[in-house]
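# what shape does this take:
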Amino acid sequence: MKIENPLALDNQLCFSLYSASLAITQVYKPLLQPLGLTFPQYLVMMILWKEDGVSLINVARQLGQQPGALTPVIKRMAEQGLLTRNRSVDDERQLQIYLTEEGKQIREKALSVYACVFEKCGMPIEEMHRLKGELDSLRDRLLKP
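Alright, predicted model coming up:
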């Protein structure tokens, strides 16, 4: 299949992914506001709700970011009382992140966020899982050396 204008914005996969990412972030914004979380903070919280006491390096790896880029987010969350940052007993260079009681309690309120986003997407759960799988696969191919 030949594309007539390969440099047209409408023909760019990168733009479709970028604009979809902006749109989904905008869907989350009003849902997270009552929880006092930004979207990046919500991503960090989901990691900690699954496994508390994770290293900063591990959180960064799971989010596909550099630890230094996450440091301001983590610091702000600690100031909000959602988590604590402690040096690892085994390796003082490692920063371990733990939820506070307040951070743990937000989890129950956050359960409604998934349902609202699912409803807003307006597609069957199977289609959402298929799309997610395709996006994960694309990401993995792009990150392959």
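# use CA for all of it now, contacts and neighbours both
Fine.
# can you show me the helices along this structure?
Secondary structure of the chain, counting by DSSP state H: helices at 13-32, 39-50, 56-63, 67-79, 101-121, 125-143.
# show me what the fourth one is packed against.
In terms of contacts (3 or more C-alpha pairs under 8 Å, 6 or more residues apart in numbering; DSSP states H and E), helix 67-79 is packed against helix 39-50, helix 56-63, strand 83-87.
# which residues touch R87?
Neighbouring residues of R87 by C-alpha atoms under 8 Å, 6 or more residues apart in numbering: 93-96.
# another for comparison:
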Amino acid sequence: MQGATGPTMASDAKGEGIRNLDEQLCFAVYSTAHAFNRLYRPFLTELGLTYPQFLAMLVLWERDGQTVTAIGDRLMLDSGTLTPLLKRLEASGLIARARSRDDERRVLVHLTAEGRALRGKAGAARNAVPCAVEDSGVEKERLLADVLSLRGALRRAVEAEG
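Below you'll find the model as predicted:
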């Protein structure tokens, strides 16, 4: 909401100005991510996947046989979040985990035949978002570049705090 001199500010308990919810970039990104999840949900329900499981499968469809660490790095998930997710995918018969022959500390994740076959069925889910974005009039490539740039800046800020 714009006031006569700019964005409307609410006052906190100390009287300091804070932006209203709809003017918070963090809320805009959070609520957009939530909208993405809702858009994907019907497609993923048909596949028997949650959104985080779908992301893990995307990583493996790009390159099979990755370590748990590599998958976690790619998805920006810690092992405490990733391990249960991978266990559920394994219980569903979509992946197999095995210790590396070269280094038993490393766990490799491979797609099963069922996991590879699921890729073809996942096309509807992969196409849903581009269609919705195109219908919005937003330039997808520019938006993606801006979001990736923002993510990089936020990661650097966290690392600097760290």
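# please work out the TM-score for the two chains.
Here the TM-score for the pair of chains, by TM-score structural alignment, normalised by the length of the first structure, is 0.92; 144 aligned residues with a C-alpha RMSD of 1.6 Å.
# follow-up on the earlier one: which of the helices and strands packed on helix 67-79 of the first structure sits closest to K120 of the first structure?
Closest of those to K120 of the first structure is helix 39-50, at 16.6 Å (criterion: C-alpha to C-alpha).
# in the second structure, what range does that closest one match?
Under TM-score structural alignment, the alignment places helix 39-50 of the first structure onto residues 51-62 of the second structure.
# any idea what R97 of the second structure aligns with in the first structure?
With TM-score structural alignment as the criterion, R97 of the second structure matches R85.
# and the helices of the first structure as TSV, adding mean neighbour count and distance to M1 of the first structure?
TSV is the format used below for the helices of the first structure (neighbours: other C-alpha atoms under 10 Å; distance: least, C-alpha to C-alpha, whole Å):
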stretch	mean neighbour count	distance to M1 of the first structure
helix 13-32	13	15
helix 39-50	16	38
helix 56-63	16	35
helix 67-79	15	40
helix 101-121	13	30
helix 125-143	11	20
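# dump those to a markdown table, plus distance to P6 of the first structure.
Below are the helices of the first structure laid out as a markdown table (distance: least, C-alpha to C-alpha, whole Å):
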| stretch | distance to P6 of the first structure |
| --- | --- |
| helix 13-32 | 11 |
| helix 39-50 | 33 |
| helix 56-63 | 31 |
| helix 67-79 | 33 |
| helix 101-121 | 29 |
| helix 125-143 | 20 |
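# L85 of the second structure maps to what in the first structure?
Using TM-score structural alignment, the partner of L85 of the second structure in the first structure is V73.
# wait, that match touches T38, no?
No: applying C-alpha atoms under 8 Å as the test, V73 of the first structure and T38 come out as separate, 9.3 Å apart.
# and stretch 2-18 of the first structure, end to end?
23 Å (C-alpha to C-alpha, to the nearest Å).
# return the distance of that stretch from the chain's centre.
With C-alpha atoms, centre = their mean, to the nearest Å as the basis, stretch 2-18 of the first structure stands 26 Å off its chain's centre.
# same question, stretch 26-37 of the second structure
Distance, centroid of stretch 26-37 of the second structure to centroid of chain: 11 Å (C-alpha atoms, centre = their mean).
# one more: stretch 31-38 of the second structure?
Worked out by C-alpha atoms, centre = their mean, stretch 31-38 of the second structure lies 10 Å from the chain centre.
# in the first structure, point out the residues matching it.
With TM-score structural alignment as the criterion, stretch 31-38 of the second structure aligns to 19-26.
# check the mean deviation of the matching stretch from the second structure.
Stretch 19-26 of the first structure, aligned to the second structure and superposed, deviates on average by 0.5 Å (mean C-alpha distance after the TM-score superposition for the first structure).
# show me the contact partners of that stretch.
F39.
# could you do stretch 88-105 of the first structure as well?
45, 48-49, 52-57, 81-87.
# the residues you listed: which two are farthest apart?
Taking C-alpha to C-alpha, no two of the contacts of stretch 88-105 of the first structure sit farther apart than I57 and G81, at 20.8 Å.
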